[in-house]
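Asks: dropping the sequence and predicted coords here.
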Amino acid sequence: MKRALFEEDHELFRDVAQEFNAREIAPHYTQWDRERIMPRSMWIAAGQQGLLGLAVPEEFGGAGMPDYRFRVILDEEFARANHLGAGLALHLHDDMVLPHLLAYGSDELKQQWLPGMVTGEKVTSVAWTEPGAGSDLRGVRTKAVRDGEDWLISGQKTFIGNGISSDASLVLARTDGSTGRGGRDSFSLFMVEKGPGYETGKQLDKMGLKASDTSELFFDSVRVPESNLVGQAGQGLRYVAEQLPQGRLAIAVASSAVARTMYEATVHYTKERNAFGERIIDFQNTRFELADILTEVEVLETYVDRAVVTFNEGQLDAVSAARVKLWASERVKLITDRCLQLHGGYGYILEYPIAQAFLAVRLLSIFGGTSEIMRETVGRHIAR
């Protein structure tokens, strides 16, 4: 059944995304997964195909396509090709860093970073979380202090996707000189380039999504020019809160895409696999399970698609984004688990996409704010 969400231009873009996955990623992805990092050549190829920085205006080298449905297509094709690590890497670059530069960056900062982000010549990461500050960003201790016309940034970050492969990080740092849990005006955002004092720590070995490199970062009096301040000093947390809906919508979109892909893979598997002289799908329990899963997948898609339309209209608020992220990220875990069960022993073998997806989706209810934080966000809104 054709999705009402998409129009002809989106389906033409799907052809481009499919061709990119087949030509540029599929031949190498197993190696990248093993090495736990993707080469710069992947980013350059994505840029040449027009898959990066879709929302970047033409004046900065982009396609000027803020319609989020194109990003949905991209996520669906990464999921269908089982290249979830690549999808995560692009999400950090396009859904986390880019919106802050577009919304708050000066023309100078945009000119410095956006063209390279579009071509893949400049890869970015988000450096917000720390060993003692995950979902609660007011616990961030990395500090930035003025030194003449510059800032000196010192501190430690962890769980940083693209931390090794990136050229710069969007860093959240304390700028009011306080200690303890900071206030709303205590933090600022900076684009921090790799250079003296900027050290990449050990590569973290995740349970899934291995092709997307993740590491610790250390900053020791890294000198950052005033021009690399994103927006105004003291407004970092406000900016993060304002752009969270897109980041959380992206996680919901990825959840929906994986759910659909794993359902379809399971239908195919149960039609091909025999047991006791019959196809697995010919057992009543299998058909009942698949009927339930299909219903859940379609309900999930409908909910996420509605959120995408709302986002395109500029109406997706933080609470609505928290709800859709909560539902989608929790639901895909259950759907993937049920699909894995129908694969039997093969579902436990890592060369099968269902096993890889089972490990990958476990991140989705943690990343971008845990499910507990999503419930608290929604719950506080209800209690107002």
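Replies: Now that the structure is in, tell me what you want to look at. Residues are numbered from 1 along each chain as shown.
Asks: hey, let's count contacts and neighbours off CA atoms from now on
Replies: Noted.
Asks: dump the residue contacts of the closest residue to Leu244 other than its chain neighbours.
Replies: Spatially, and ignoring its direct neighbours in sequence, Leu244 is nearest to Ala318 (6.8 Å; C-alpha to C-alpha, 6 or more residues apart in numbering). For Ala318, the contacting residues are 241-242, 244-245, by C-alpha atoms under 8 Å, 6 or more residues apart in numbering.
Asks: so which of the residues you listed wins on neighbours?
Replies: Pro245 (25 neighbours; other C-alpha atoms under 10 Å).
Asks: touching, that residue and Val324? I think so.
Replies: No: if you go by C-alpha atoms under 8 Å, Pro245 and Val324 don't touch, sitting 9.8 Å apart.
Asks: contacting residues around stretch 340-347?
Replies: 266, 269-270, 286, 348, 352, 354-355, 358.
Asks: from those, which is closest to Phe78?
Replies: Ile354 (14.3 Å; C-alpha to C-alpha).
Asks: just give me the neighbour total for the closest one.
Replies: 27.
Asks: before we move on, what about Gly134?
Replies: 20.
Asks: same check on His268?
Replies: Residues near His268, counting by other C-alpha under 10 Å: 12.
Asks: ok, Arg174 next?
Replies: As a measure of burial, Arg174 has 29 neighbours, counting by other C-alpha under 10 Å.
Asks: contacting residues around Pro39?
Replies: 32, 165 are the contacts of Pro39 under C-alpha under 8 Å, 6+ apart.
Asks: off-centre distance for stretch 252-266?
Replies: 15 Å (C-alpha atoms, centre = their mean, to the nearest Å).
Asks: return the set of buried residues in that stretch.
Replies: 252-263, 265-266 (16 or more other C-alpha atoms under 10 Å).
Asks: ok, now stretch 320-333?
Replies: 320-333.
Asks: buried stuff in stretch 188-205?
Replies: Of the residues in stretch 188-205, those buried (16+ other C-alpha under 10 Å) are 188-193, 198-201, 203-204.
Asks: another structure for you, compare them:
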Amino acid sequence: MTARYLQEEHHIFREAFRKFLQKEAYPFYDVWEKDRLIPRSFWEKMGENGFLCPGVDEAYGGLNADFAYSVVILEELERVGSSLVGIGLHNDIVIPYLEEYGTEEQKKRWLPKCITGEIITAIAMTEPGAGSDLAGIRMTARKDGDHYLLNGEKTFITNGIHADLIVVVCKTDTKIKPAHKGISLIVVEGDTAGFKRGKKLDKVGLHSQDTAELIFEDVKVSSANLIGEEGKGFYYLMQQLQQERLVVAIVAVTAAEEMLKQTIDYVKNRNAFGKKISDFQTVQFRLAEMATEVEIGRTFLDDLIDQHIQKKNVVKKVSMAKYWTTDMARNIATQCMQLHGGYGYMEEYEIARRYRDIPVASIYAGTNEIMKTIIAKEMGL
């Protein structure tokens, strides 16, 4: 079944993007994983071919494309490998803050280079002592004339090593109650004095995705780098998190589809006790159950994407999708590895990598426990 939001032009775009990835990504992905970094040259090639920030207005060099193009990009990147998640973060999570709340001067200064891949973006929310509780952040930005002085640390920052432009969540007012009213968004450029990158974090999975610690010591930033209004940062975050969590659900369902497909191919070709593994009824039942779960996830997801494109408020359903699809994908990974037998534990089989990569999806963009809290609140509980 084809999703309602996909038209002929989206299918043509998908084919073009697949051809690009067959040439520029698939042959090199294992090397990137071993090197523990996706090269900047790949970002630049993405930009040269029009695959970065497709939704940005033509006035800044974008295509003014609808979100369905982003969905296609997210799905096809995930089919290559989960470590490409940083591109989705750049396209569909960070750039919308600049588009929605940035000034005309900020858009002209930054967006064109974000589209070409000359600028790679990140958003710095999480701190060593504050994750899901954003109101508890300690990063400060003290006004000093026409500048801010930023001090604090951020951690688990996607694109942290490559990032040239970081949207930093910080407190411009540490005394106001409730605390979330003191949060603002300030853009820090990567070459600013006092800004340092910590080590590239050594993760269980997503090996080539550059996740890092960021350190800010009296970082002097022009007040012209404030996004939107001072003190409105928390509200901006809440408005944009619907799309961020939808992005995670898109990636999770695509990963589950890929793992199931690979496992079906494997059991059809692997023999045991004189017949193919796929001939055993217990294996057939397990695959039938997984296929059903994946199909349910895909159907729910496609409907949500359609509603999101129509700009409907689907916060509750997106929270449901984010937690359910990521839990589902993690369960699929476990079962698919089991059906691969001993080979599933070998690095030469892709399922081993998928098994490592998928668990973090239930943690980032708000843990699944937070998703359930949001759902309960939306239910009036």
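Replies: That came through fine. A quick note: this is a predicted structure, and the numbers were derived from the prediction, not measured.
Asks: OK, contacts around the spatially most central residue of structure 1?
Replies: A centroid search over structure 1 (C-alpha atoms, centre = their mean) returns His91, at 3.7 Å, as the residue closest to the centre. With contact set as C-alpha under 8 Å, 6+ apart, His91 of structure 1 has these partners: Ala250.
Asks: ok, now the one 10 residues further on?
Replies: Contacts here follow C-alpha under 8 Å, 6+ apart; on that basis Leu101 of structure 1 touches 109-110, 230.
Asks: in structure 2, which of the residues you listed remain in contact?
Replies: Of the contacts of Leu101 of structure 1, the ones still in contact in structure 2 (both residues aligned by TM-score structural alignment, their matches' C-alpha atoms under 8 Å) are 109-110, 230.
Asks: quick one: which of those is the most crowded by neighbours?
Replies: Val230 leads the kept ones among the contacts of Leu101 of structure 1 on contacts (other C-alpha under 10 Å) with 25 neighbours.
Asks: in this structure it contacts Leu102, no?
Replies: No: in this structure Val230 of structure 1 lies outside contact range of Leu102 using C-alpha under 8 Å: 9.9 Å.
Asks: straight-line length of stretch 28-45 of structure 2, end to end?
Replies: Using C-alpha to C-alpha, to the nearest Å, one end of stretch 28-45 of structure 2 lies 14 Å from the other.
Asks: distance from the lengthiest helix in structure 2 to structure 1 after superposition?
Replies: In structure 2, assigned by DSSP state H, the helix with the most residues is helix 233-269. Once the two structures are superposed, the average separation between helix 233-269 of structure 2 and the matching residues of structure 1 is 0.5 Å (mean C-alpha distance after the TM-score superposition for structure 1).
Asks: ok now that helix, how far from the chain's centre?
Replies: The answer for helix 233-269 of structure 2 is 9 Å, by C-alpha atoms, centre = their mean.
Asks: before we move on, what about stretch 65-74 of structure 1?
Replies: 14 Å.
Asks: now swap in stretch 267-281 of structure 2 and tell me
Replies: 37 Å.
Asks: quick one on the thing from earlier: now, the most widely separated pair of the buried residues of stretch 252-266 of structure 1?
Replies: Ala252 and Thr266 (21.1 Å).
Asks: quick one: the most far-flung residue of structure 2 relative to its centre from Ala179 of structure 2, how far?
Replies: Among residues of structure 2, the one most distant from the C-alpha centroid is Gly274; the distance is 44.2 Å, by C-alpha atoms, centre = their mean. Separation of Gly274 of structure 2 from Ala179 of structure 2 (C-alpha to C-alpha): 66 Å.
Asks: how about Phe20 of structure 1, what does it touch?
Replies: 46, 49.
Asks: same question, Asp33 of structure 1
Replies: 85, 209-212.
Asks: check the mean deviation of the host helix or strand of it from structure 2.
Replies: Using DSSP states H and E, Asp33 of structure 1 falls within helix 29-35. For helix 29-35 of structure 1, the mean deviation from structure 2 after alignment is 1.7 Å (mean C-alpha distance after the TM-score superposition for structure 1).
Asks: where exactly do the strands run in the stretch 1-150 of structure 2?
Replies: Applying DSSP state E, counting those that start in this stretch to the stretch 1-150 of structure 2 gives strands spanning 121-124, 140-144, 147-158.
Asks: could the ones you listed go into TSV alongside mean neighbour count and distance to Glu289 of structure 2?
Replies: As requested, the strands of the stretch 1-150 of structure 2 are arranged in TSV below (neighbours: other C-alpha atoms under 10 Å; distance: least, C-alpha to C-alpha, whole Å):
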stretch	mean neighbour count	distance to Glu289 of structure 2
strand 121-124	26	38
strand 140-144	19	50
strand 147-158	22	34
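Asks: distance to Val169 of structure 2 for these - can I get that in a markdown table?
Replies: Shown next, in a markdown table, are the strands of the stretch 1-150 of structure 2 (distance: least, C-alpha to C-alpha, whole Å):
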| stretch | distance to Val169 of structure 2 |
| --- | --- |
| strand 121-124 | 6 |
| strand 140-144 | 9 |
| strand 147-158 | 9 |
